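>>> What follows is a protein structure lacking sequence information:
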């Protein structure tokens, strides 16, 4: 029987890291399913969803632990689905860069028991002025009972206070 597992990865970036991880997964009968891998400030970081025969989990963890000699740290964790119904939405945030934008938005989510599914952010030069421009895309999920108007009002206050634009789109199933 196969089960889903999450691999959490971080280490010094260099060629061959993905191959080493993928080879270890394959050698233990695993299947690479979904991943997000990136280079950040000289480090290689990522998260990978694999399916793996349950009895191979310990062997894979040991094989991946051996990669620590290359400066790579990989953690193998069982994955589970919550099965709780939820509403999903996506947000786009854009505005002049300043400290605290992510903190303010994430605190608003935390206070309302809203889960961040994905957050991608970057600082890019603004058109014409070349000033630093913060942009983010955020995917969230929350209880169907969440008051959408109250959430939108809270985000509007943050947008005004932080001088950013926040747009929210609900994903209707």
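Arrived safely. Just so it is clear, the structure is predicted and the values come from calculations on it, not from any experiment.

>>> Please make it C-alpha for all contacts and neighbour counts, starting now.
Noted.

>>> The longest helix anywhere in the chain: what's the following helix or strand?
Assignment by DSSP state H gives helix 148-162 as the longest helix of the chain. As assigned by DSSP states H and E, the chain's next helix or strand after helix 148-162 is strand 165-171.

>>> just checking, what packs against the host helix or strand of residue 45?
For residue 45, the host element (DSSP H and E) is strand 43-53. In terms of contacts (3 or more CA pairs under 8 Å, 6 or more residues apart in numbering; DSSP states H and E), strand 43-53 is packed against strand 2-12, strand 31-40.

>>> could you give the angle of it to strand 31-40?
Angle, strand 43-53 to strand 31-40, by axes from the mean of the first three to the mean of the last three CA atoms, to 10 degrees: 170 degrees.

>>> buried sites along strand 43-53?
Using 16 or more other CA atoms under 10 Å as the test for burial, strand 43-53 gives 44, 45, 46, 47, 48, 49, 50, 51, 52.

>>> between the residues you listed, which is closest to residue 109?
Here the nearest of the buried residues of strand 43-53 to residue 109, counting by CA to CA, is residue 47; it sits at 22.6 Å.

>>> try this one next to it:
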């Protein structure tokens, strides 16, 4: 039977990190299913999901954790086999003036409405005319039965008049 593991990877950014990870996965008959990776403040940061046969999972995990000797920190978690309830998905785009605590406020508004963050990307961008920093969040949220997209937008817009919220 095949099992999946989800892992986080951190290392000082340099050439060859993804190559080394993919070699380790392939050398242990793993199948790289999906990943997200970025360079943040000089650090390589990644999350990925790998699948392999159950009898080879312990060797794969040990090999990934052994990459610490090369300066690559890998934390591995076996994937849960619980089926998530089917929920409506919504693409969310939020832009507003940057301020400390904006991600805390945004995530609290989403959670208090009953929605769940499935994927989130945040960045600071320069405002077109003034150049002051704008917060930009784009992501996917899942909605519970009975929650309308409008109710979620209202919850987020209650955080301040400077937030522009759009949904798809």
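Done, it's in. None of these values were measured; they are calculated from a predicted model.

>>> how big's the offset between the strand holding residue 45 of the first structure and the second structure?
For strand 43-53 of the first structure, the mean deviation from the second structure after alignment is 0.9 Å (mean CA distance after the TM-score superposition for the first structure).

>>> re the thing from before, got the helices and strands packed on strand 43-53 of the first structure as TSV, with distance to residue 97 of the first structure and mean neighbour count columns?
Listed next are those as TSV, based on distance: least, CA to CA, whole Å; neighbours: other CA atoms under 10 Å:
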stretch	distance to residue 97 of the first structure	mean neighbour count
strand 2-12	27	18
strand 31-40	19	13
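
>>> could the ones you listed go into TSV alongside distance to residue 68 of the first structure?
Listed next are these as TSV, based on distance: least, CA to CA, whole Å:
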stretch	distance to residue 68 of the first structure
strand 2-12	9
strand 31-40	18
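
>>> And those strands: which comes nearest residue 77 of the first structure?
Across these, residue 77 of the first structure has its closest neighbour in strand 2-12 (5.2 Å, CA to CA).

>>> Could you check how many residues crowd around residue 22 of the first structure?
Neighbour count of residue 22 of the first structure, defined by other CA atoms under 10 Å: 15.

>>> That should have said residue 86 of the second structure, apologies.
The number of residues packed near residue 86 of the second structure is 10, by other CA under 10 Å.

>>> Leaving out sequence neighbours, find the closest residue to the counterpart of it in the first structure.
Alignment of residue 86 of the second structure against the first structure is given by TM-score structural alignment, with residue 85 as its counterpart. Nearest non-adjacent residue to residue 85 of the first structure, counting by CA to CA, 6 or more residues apart in numbering: residue 143, 6.9 Å away.

>>> and residue 53 of the first structure, what does it touch?
Under the criterion of CA atoms under 8 Å, 6 or more residues apart in numbering, the contact list for residue 53 of the first structure reads 1, 2, 3, 28, 29, 30.

>>> what residue lies at the spatial centre of the second structure?
residue 119 (5.3 Å; CA atoms, centre = their mean).

>>> Look up how far residue 168 of the second structure lies from residue 132 of the second structure.
Using CA to CA, to the nearest Å, residue 132 of the second structure is found at 27 Å from residue 168 of the second structure.

>>> Starting from residue 42 of the second structure, give me the distance back to residue 82 of the second structure.
Between residue 82 of the second structure and residue 42 of the second structure the computed distance is 36 Å (CA to CA).

>>> likewise residue 36 of the second structure?
Counting by CA to CA - residue 36 of the second structure and residue 42 of the second structure are separated by 16 Å.

>>> and if you look at residue 23 of the second structure?
In this view, residue 23 of the second structure and residue 42 of the second structure are 23 Å apart by CA to CA.

>>> Tell me how many other residues surround residue 19 of the first structure.
Residue 19 of the first structure is flanked by 10 other residues according to other CA under 10 Å.

>>> can you check the one 5 residues further on too?
When neighbours are counted by other CA under 10 Å, residue 24 of the first structure registers 19.

>>> Could you count how many residues lie near the closest residue to residue 154 of the first structure other than its chain neighbours?
Residue nearest to residue 154 of the first structure in three dimensions, not counting chain neighbours: residue 108, with 7.1 Å by CA to CA, 6+ apart. Other residues lying near residue 108 of the first structure total 16 when counted by other CA under 10 Å.
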